[in-house]
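> Give me the fold of what follows.
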Amino acid sequence: MKDLTILKPDDWHLHLREGIVLKNIIKFSSEFFGRAIVMPNTKNPITSINKCISYKKSISEGLPENSKFEPLMTIYLTDETIKDELIEGFKNDVFFAAKLYPANATTNSSQGVKKIENLYEIFEVMEELGMPLLIHGEVTDPKVDIFDREVVFIDKELLPLIQRFPKLKIVLEHITTSYAVSFVQENNLGATITPHHLHINRNAMFFGGLNSDFYCLPVAKRENNRIALRKAATSGKKCFFLGTDSAPHLRQWKAFCGCAGIFNSPVAIESYIQVFDEEDSLDQFEKFASLNGPNFYNLPVNKEKIRLVSKSNEIPKFIEVIDNNKVVGQIKPFHAGEILNWQVEGIVN
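Below is the predicted model of the structure:
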């Protein structure tokens, strides 16, 4: 039986939602991750210091007792973002980073940025502060094929942005294409890669008819892109790091309304390490999961370690959502009903 001990990982892209869902899912991230960057696209987006403080309080209240998990909070950028609010929030450690959603690009993004040029003054300030900019990199022009939206965004929006603000610390989130892999490496950016984009290509959305369980934004692409992502993640290169983009939806919304998002936090670490095992790159896993992210963000690595063992790990078909000791819903996890080959055994000294 193979085993691997690594420094505790961090999740550099996580959706925790709100209310009962948050209270039920936070344990899956807090148990074996040290930190996570929490996305601000809640139903009422996190656009101010007060909203951010309130949201972080609700996260902290949902954590298990004595948890060491640290949520790193973000501000949701809009065309009306107030410069002084952003500066004050960053300098007082309320905002760790700022998130750019092109308007209507994904879940709860209707209040996102309609024209990136409107925020050039904000980006100038962020560059001076050293405040990271996290980007959902897709255009929303209906004339652009959904499978091309990442590439078009890079050429049309991202390239001019980095040329104008060369010192701005930028992370291109949840990359999905070989084009993005090359662009990130050539332009000194950071990039998160999800477990689901390492396992599935766009065919997954059509197995057995339209299958919303594998629908996320940005959508999975062709097989050659999946292969490029696996090579990037397992390369050990410092620009690529772990970001689950775990995004839960209650079953009634996911199955019948086709909401975008894949809930992978219950199996994320096991899902990732299986890829590294399959690619004969277990020696690179700690870099991707535990070292590259802190290095990019100039943070210390976690001191605790986790141990993983290679053994049969059957993933439940559903995660129950409980309120007042009653089951009020279900969420389907990534790899539901499958058997993975790795399992997190626990935290070690």
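> For the rest of this, base every contact and every neighbour count on C-alpha atoms.
Will do.
> Let me see the ranges of the strands in the stretch 151-300 of the chain.
170-172, 190-193, 240-242 (DSSP state E, counting those that start in this stretch).
> Among those, show me which one is buried the most.
Sort the strands of the stretch 151-300 of the chain by mean neighbour count, taking mean count of other C-alpha atoms under 10 Å, and strand 240-242 sits at the top with a mean of 30.
> For that one, what is the distance to the chain centroid?
From the chain centre to the centre of strand 240-242 is a distance of 10 Å (C-alpha atoms, centre = their mean, to the nearest Å).
> which residues touch that strand?
10-13, 190-194, 232-233, 287-290, 292-293 (C-alpha atoms under 8 Å, 6 or more residues apart in numbering).
> still on that earlier bit, can I get the strands of the stretch 151-300 of the chain in a markdown table including distance to Arg222?
Converted to a markdown table, the strands of the stretch 151-300 of the chain look like this (distance: least, C-alpha to C-alpha, whole Å):
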| stretch | distance to Arg222 |
| --- | --- |
| strand 170-172 | 19 |
| strand 190-193 | 16 |
| strand 240-242 | 20 |
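> if we compare the ones you listed, which one ends up closest to Cys259?
strand 190-193 (20.4 Å; C-alpha to C-alpha).
> helices or strands next to the closest one in the packing?
strand 170-172, strand 240-242 (3 or more C-alpha pairs under 8 Å, 6 or more residues apart in numbering; DSSP states H and E).
> wait, which of these is closest to Glu278?
Between Glu278 and these, the tightest spacing by C-alpha to C-alpha is seen for strand 240-242, at 17.3 Å.
> and this one, so I can compare the two:
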Amino acid sequence: MQTLTITRPDDWHLHLRDGEALTTTVPDAARCFNRGIIMPNLVPPVVKAEQAAEYRERILAQLPAGSEWQPLMVIYLTDNTSADDIADIASSDFIKAVKYYPAGATTNSDSGVTDLAKTYTALEAMEKAGIPLLLHGEVTDADIDIFDREAVFIDRHLVGLRQRFPGLKMVLEHITTRQGAEFVAQGDVNLAATITPQHLLYNRNHMLVGGIRPHYYCLPILKRDVHQQALIRAATSDSGKFFLGTDSAPHTKNNKENACGCAGCYSNHAAIELYAEAFEQAGALDKLEGFASHYGPDFYGLPRNQSTITLARDPWQVADTAPLGNDTLVPLAAGQTLQWKLQS
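Next up, the predicted model:
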């Protein structure tokens, strides 16, 4: 196979940041995707519908001429999110979900939820309105090993949430473990998961063996090979429960390469090529279209895209660095050769 044409994909988990960063992140997001679910963990976070509208306008101002890409906005769930806040979201035509971060779990999550019980009023309203809950599925207890935080979250919180709110659509985002893949696969129709390119292509050995490689550091953190293989099986299973979400998260080179480097991998410079790499390595290129282009909109109740993109077998080397607004970042797979390239 020398070319691969698929329905234009969407990115169901994306960090664009704000300000000057948008001059890089928005064009990169629009290069192959038609829509993107935009994470709300800015400083301050996007907690109200009007804030989402203002952020959306800043994003659209950086959209390349002629692009039809659309940002789908998300509200940040807090201990104080009210039923009225959910009503405001439900009346919007561009806010599509609410995001749960446990307080302190990842970048700019200090305003996150301290106790899930405090959000039940909001979750009940979301269940009635048909608004999905997007979950950063980790606990943050200091006594729980960082490599176990996703599995503990499932046992301690997600099982109960599914029982209490069976009609609430939930996306367990950027799953990283065998337990996560199995729980979603065995769950009901209102439970799905996104999977990132880094968790399909790499495991913790890539990050730690032979020296610390900070540009593979993300949260949830890369796990063992056995978990990576479970994610590959899930992504290539042709199940509508698993779909593309890059979790592309830009940080400057300096903020990654220091004594306390930030968590996040930037992948939107080559997102669909990275997924094609992973699917080809698994012998499952024929499954890429469903995962990348069909199952996300199906779960969100949105139409599948009508346009297509074409990838060609054309080996190319990812640049060592790339601009981030007026600064510099190191993209995922920097310096590596990818086998597939998006055709303009």
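> now the contacts of strand 240-242 of structure 1: which count as buried?
Among the contacts of strand 240-242 of structure 1, those scoring as buried are 10-13, 190-194, 232-233, 287-290, 292-293 (criterion: 16 or more other C-alpha atoms under 10 Å).
> Val113 of structure 1 and Arg230 of structure 1, how far apart?
With distances taken as C-alpha to C-alpha, to the nearest Å, Val113 of structure 1 is found 31 Å from Arg230 of structure 1.
> export the helices and strands packed on strand 190-193 of structure 1 to JSON lines and tack on distance to Ala268 of structure 1?
Listed next are those as JSON lines, based on distance: least, C-alpha to C-alpha, whole Å:
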{"stretch": "strand 170-172", "distance to Ala268 of structure 1": "20"}
{"stretch": "strand 240-242", "distance to Ala268 of structure 1": "10"}
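> Out of these, which is closest to Asp3 of structure 1?
Among those, the nearest to Asp3 of structure 1 by C-alpha to C-alpha is strand 240-242 (20.0 Å).
> how close does that closest one sit to structure 2?
Following the fit onto structure 2, the mean deviation recorded for strand 240-242 of structure 1 is 0.2 Å by mean C-alpha distance after the TM-score superposition for structure 1.
> Could I get the full set of helices for the stretch 1-150 of structure 2?
Applying DSSP state H, counting those that start in this stretch to the stretch 1-150 of structure 2 gives helices spanning 22-30, 49-60, 83-90, 120-129, 149-153.
> which of those helices is buried the deepest?
Mean neighbour count, computed with mean count of other C-alpha under 10 Å, is highest for helix 22-30 among the helices of the stretch 1-150 of structure 2, reaching a mean of 22.
> Identify the residues contacting that one?
16-17, 36, 59, 62-64, 67, 69, 250, 268-269, 323-325.
> which one of those is nearest Ser109 of structure 2?
Minimum distance to Ser109 of structure 2 across the contacts of helix 22-30 of structure 2 is 13.4 Å, recorded for Arg17 (C-alpha to C-alpha).
> give me every residue that touches that closest one.
Arg17 of structure 2 is in contact with 25, 42, 250, counting by C-alpha under 8 Å, 6+ apart.
> Quick one: map the last one onto structure 1.
The reference is to Pro250 of structure 2. Structural alignment (TM-score structural alignment) places Pro250 of structure 2 against Pro248 in structure 1.
> Let's have the contacts of Arg17 of structure 2 in CSV, adding distance to Thr177 of structure 2.
Formatted as CSV, the contacts of Arg17 of structure 2 follow (distance: C-alpha to C-alpha, whole Å):
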residue, distance to Thr177 of structure 2
Thr25, 28
Leu42, 27
Pro250, 23
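> Look at Asp155 of structure 2 and say how many residues are nearby.
By other C-alpha atoms under 10 Å, the residues close to Asp155 of structure 2 number 12.
> What lines up with it in structure 1?
Matched by TM-score structural alignment, Asp155 of structure 2 corresponds to Asp155 in structure 1.
> ok, so what distance separates the aligned partner of Lys238 of structure 1 in structure 2 from Phe153 of structure 2?
Lys238 of structure 1 maps onto Gly240 in structure 2, with residues paired by TM-score structural alignment. Counting by C-alpha to C-alpha, the separation of Gly240 of structure 2 from Phe153 of structure 2 is 23 Å.
> Stretch 273-288 of structure 2: how far from the chain's middle?
With C-alpha atoms, centre = their mean as the basis, the mean position of stretch 273-288 of structure 2 lies at 18 Å from the chain mean.
> From one end of it to the other, what's the distance?
Across stretch 273-288 of structure 2, the terminal residues are separated by 11 Å (C-alpha to C-alpha).
> so that stretch corresponds to what in structure 1?
Mapped onto structure 1 using TM-score structural alignment, stretch 273-288 of structure 2 covers residues 270-285.
> out of the strands of the stretch 151-300 of structure 1, nearest to Gln343 of structure 1?
Closest approach to Gln343 of structure 1 among the strands of the stretch 151-300 of structure 1 (C-alpha to C-alpha): strand 240-242, 17.4 Å.
> Can you tell me how far Ile6 of structure 2 is from Tyr266 of structure 2?
As for Ile6 of structure 2, its distance to Tyr266 of structure 2 is 23 Å (criterion: C-alpha to C-alpha).
> Which of the two has more residues huddled nearby?
Comparing Ile6 of structure 2 with Tyr266 by other C-alpha under 10 Å, the one with more neighbours is Tyr266, at 26 against 17.
> got the contact list for the more buried one?
By C-alpha under 8 Å, 6+ apart, the contact set of Tyr266 of structure 2 is 247-251, 330-332.
> same thing but 10 Å
Tyr266 of structure 2 makes contact with 14-15, 25, 198, 215-216, 218, 246-252, 329-333, according to C-alpha atoms under 10 Å, 6 or more residues apart in numbering.
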